[in-house]
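Colleague: No letters, just coordinates:
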C-alpha cells in the first residue's frame, strides 16, 4: 500500500492501518484531510509511515501548528523501534499532532542492531514538553517490553513528564523470545526512581504468552464498536461499590 488518503470522510471515527499493508519496505503515505469525527487512529509506525495532515508532511523538529493537529483523536496507537534513531526522532513530531489524546498505546518493535544509545537526555532534549503527554494522557500501554535500555529511557521520560496519567500497563514480551527473565524485566521498571515522577499512577504488568511480535491484528475487533478501545490489551474495570480497587481484563 503506497498511499492512504482520507479526502472527505465526515463520519469516519476509526482509522486502523494494519502492518500487513506494508510488506515491501517502502514508506506508506498516510494523509488526513477532512475527518471531523476521527477519534481512534493507529497503528502509526515512524519507520514505515509518512504522516501528512492537510498539505503538511510531518517532519522531526517542526513545531506543530493548529493546521497540523488532529484535535478529535482521543486514542492513538504507535508501533515503534526504539533502538533506531531516525524512527524515534519522529515520535515527538507525531505526538504533537494529537494534542487531545487520552489513551496512548505503544508496541515496541524488536531491534537487533540499535543505532544509538538513546538515553533520558536524548528524550528531554529532542522531545521537550509535549502538551498531550503533560496534560491529557490518562492511560498508557506498552506492549512487547523487553527491558532494553532504549525502552527504559522512553518510559522514564514519559513518567517524568505526565501529570494526568492514571494507569500504565506494561506487557512483557514472551520470556521465551527474550534474553531476560520475567523478574528481570519487571525489576528494570520497578527500580526506576519513582520519586522523580510527575504524578502518582498505577503500573500493571502482565506477561505475553503469544508469539514474538504479538498475534496478527483482526479487523473484526477494530470494527466492534461496543469495544470503545480495541487497541487496549487490558481493560481497567472498577469493582462495584469500590471506586479505588480495580480489576484487569486481558485481551488476546
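Modeller: Ah, there it is. In this text, all values refer to a predicted model and were calculated from it rather than measured experimentally.
Colleague: drop to CA atoms for contacts and neighbour counts, all remaining ones
Modeller: Fine.
Colleague: all helices of the stretch 101-250 of the chain, in order?
Modeller: 120-126, 131-135, 149-161, 182-190, 219-222 (DSSP state H, counting those that start in this stretch).
Colleague: Give the buried residues for the shortest one.
Modeller: Of the residues in helix 219-222, residue 222 count as buried by neighbour count, 16 or more other CA atoms under 10 Å.
Colleague: Who are the contact partners of residue 192?
Modeller: residue 156 (CA atoms under 8 Å, 6 or more residues apart in numbering).
Colleague: Now the helices of the stretch 101-250 of the chain in TSV, please, with extra columns for distance to residue 238.
Modeller: Rendered in TSV, the data for the helices of the stretch 101-250 of the chain read as follows (distance: least, CA to CA, whole Å):
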stretch	distance to residue 238
helix 120-126	34
helix 131-135	23
helix 149-161	23
helix 182-190	24
helix 219-222	23
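Colleague: which stretch among the ones you listed comes nearest residue 28?
Modeller: helix 219-222 (19.1 Å; CA to CA).
Colleague: Please state the offset of the closest one from the chain centre?
Modeller: For helix 219-222, the distance between its averaged C-alpha position and the chain's averaged C-alpha position is 18 Å (CA atoms, centre = their mean, to the nearest Å).
Colleague: next one: stretch 97-116
Modeller: 5 Å.
Colleague: here comes the other one, which I'd like you to weigh against the first:
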C-alpha cells in the first residue's frame, strides 16, 4: 500500500470533518525522513480535524508552512475547528515543542485529543521539567476555549506529565480531563504504577480552571480509535472512542 505525500484541501466550503488515518504506524514502516504535507485552504465549516501526526505531517494553512515557534496571525489560524486530535511522540523534543505551535493555529478548540506515541529513535536528554513551562506566549484555545482534554496511551513519562501540568495550569475553562493509560499487555501492576505517577499532578497542581464540576477520569485500555469508527457521522466526536 502506498503512502500519500500530500493532501491539499484547497476549496471545501461544506467540509466539516477531516479525519486522517495512517495505515503504517510511524516510524516503523516509513522512512524516518518521510513527511506528508497537509494543506488547509478555504474551509469555513471545518469543525473537526485529526489525527495530525507531528512526526509526519507538515501543516500548511493557506500558503504558510507552520514551523516551530511561528507567531500566530490571522493567516496561520483555523478558527472554526472545535475538535482537534494530535499524535505526538513526547520523547522527541522537536515534536513536543511543535505541539504548542500547532495549538496556536486552532484558537477556538473546545475538545483536545492527544495520543502519545512511543519513540524508537535517540533524541538526547530531555529536560521535561522546563520543556513546556518555558513557553510564555499565551495559547488562545487553552486560555479561553478548551473544556475537555483526552490524553491517550499515557505511560507516565516526565514529558507527558509536564504537558498535563502545563494544560492544568493554563486551561481556564477546563471541565474534564480524561487520561487513558497505555495498554501494557495486561500487566495490571505496571498500569497501577503508571497511574500512581498521576497522583502528585492531580493533587498538587494549581489549576487555572475554577469550574465547580471539574472532573478527572483515569482508566486503562490504551486507544481503541480506528478509522471505521471515526467515519461514523452519527458520532458527535469522531475521536472519542
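Modeller: Yep, it's here. What you see is a predicted model; the values in this text were computed from it and never measured.
Colleague: on that earlier part again, out of the helices of the stretch 101-250 of the first structure, flag the one nearest residue 68 of the first structure.
Modeller: Shortest separation from residue 68 of the first structure across the helices of the stretch 101-250 of the first structure is recorded for helix 131-135, at 14.2 Å, computed as CA to CA.
Colleague: Alignment lookup: residue 42 of the first structure to the second structure.
Modeller: The equivalent of residue 42 of the first structure in the second structure is residue 50 (alignment by TM-score structural alignment).
Colleague: looking at the helices of the stretch 101-250 of the first structure, which is closest to residue 100 of the first structure?
Modeller: Between residue 100 of the first structure and those, the shortest gap by CA to CA is with helix 131-135, which sits at 5.8 Å.
Colleague: Quick one: map residue 20 of the first structure onto the second structure.
Modeller: For residue 20 of the first structure, the aligned position in the second structure is occupied by residue 23, per TM-score structural alignment.
Colleague: what ranges do the strands span in the second structure?
Modeller: Counting by DSSP state E, the segments of the second structure that form strands are 6-11, 17-19, 36-42, 48-53, 57-61, 64-65, 83-88, 111-116, 148-154, 176-181, 215-219.
Colleague: The third one - contacts with which helices or strands?
Modeller: Strand 36-42 of the second structure makes packing contacts with strand 6-11, strand 57-61 when contacts are defined by 3 or more CA pairs under 8 Å, 6 or more residues apart in numbering; DSSP states H and E.
Colleague: Could you check how many residues crowd around the nearest residue to the match of residue 42 of the first structure once chain neighbours are set aside?
Modeller: Taking CA to CA, 6 or more residues apart in numbering, and ignoring the residues beside it in sequence, residue 50 of the second structure has residue 85 as its nearest neighbour in space, at 4.4 Å. Residue 85 of the second structure is flanked by 24 other residues according to other CA atoms under 10 Å.
Colleague: Next: residue 126 of the second structure.
Modeller: Other residues within reach of residue 126 of the second structure, judged by other CA under 10 Å, total 14.
Colleague: Name all residues that make contact with the aligned partner of it in the first structure.
Modeller: Using TM-score structural alignment as the criterion, residue 126 of the second structure maps onto residue 117 of the first structure. Applying CA under 8 Å, 6+ apart, one finds that residue 117 of the first structure lies in contact with 83, 150.
Colleague: Could you provide the helices and strands packed on strand 36-42 of the second structure in CSV, with additional columns for distance to residue 179 of the second structure?
Modeller: Supplementary listing: these in CSV, determined by distance: least, CA to CA, whole Å:
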stretch, distance to residue 179 of the second structure
strand 6-11, 31
strand 57-61, 24
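Colleague: will you turn those into TSV that also has distance to residue 46 of the second structure and mean neighbour count?
Modeller: Rendered in TSV, the data for these read as follows (distance: least, CA to CA, whole Å; neighbours: other CA atoms under 10 Å):
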stretch	distance to residue 46 of the second structure	mean neighbour count
strand 6-11	11	14
strand 57-61	13	19
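Colleague: I'd like to know which of these lies nearest to residue 182 of the second structure.
Modeller: Proximity of those to residue 182 of the second structure was assessed by CA to CA; the nearest stretch is strand 57-61, lying at 23.3 Å.
Colleague: Great, nothing more from me.
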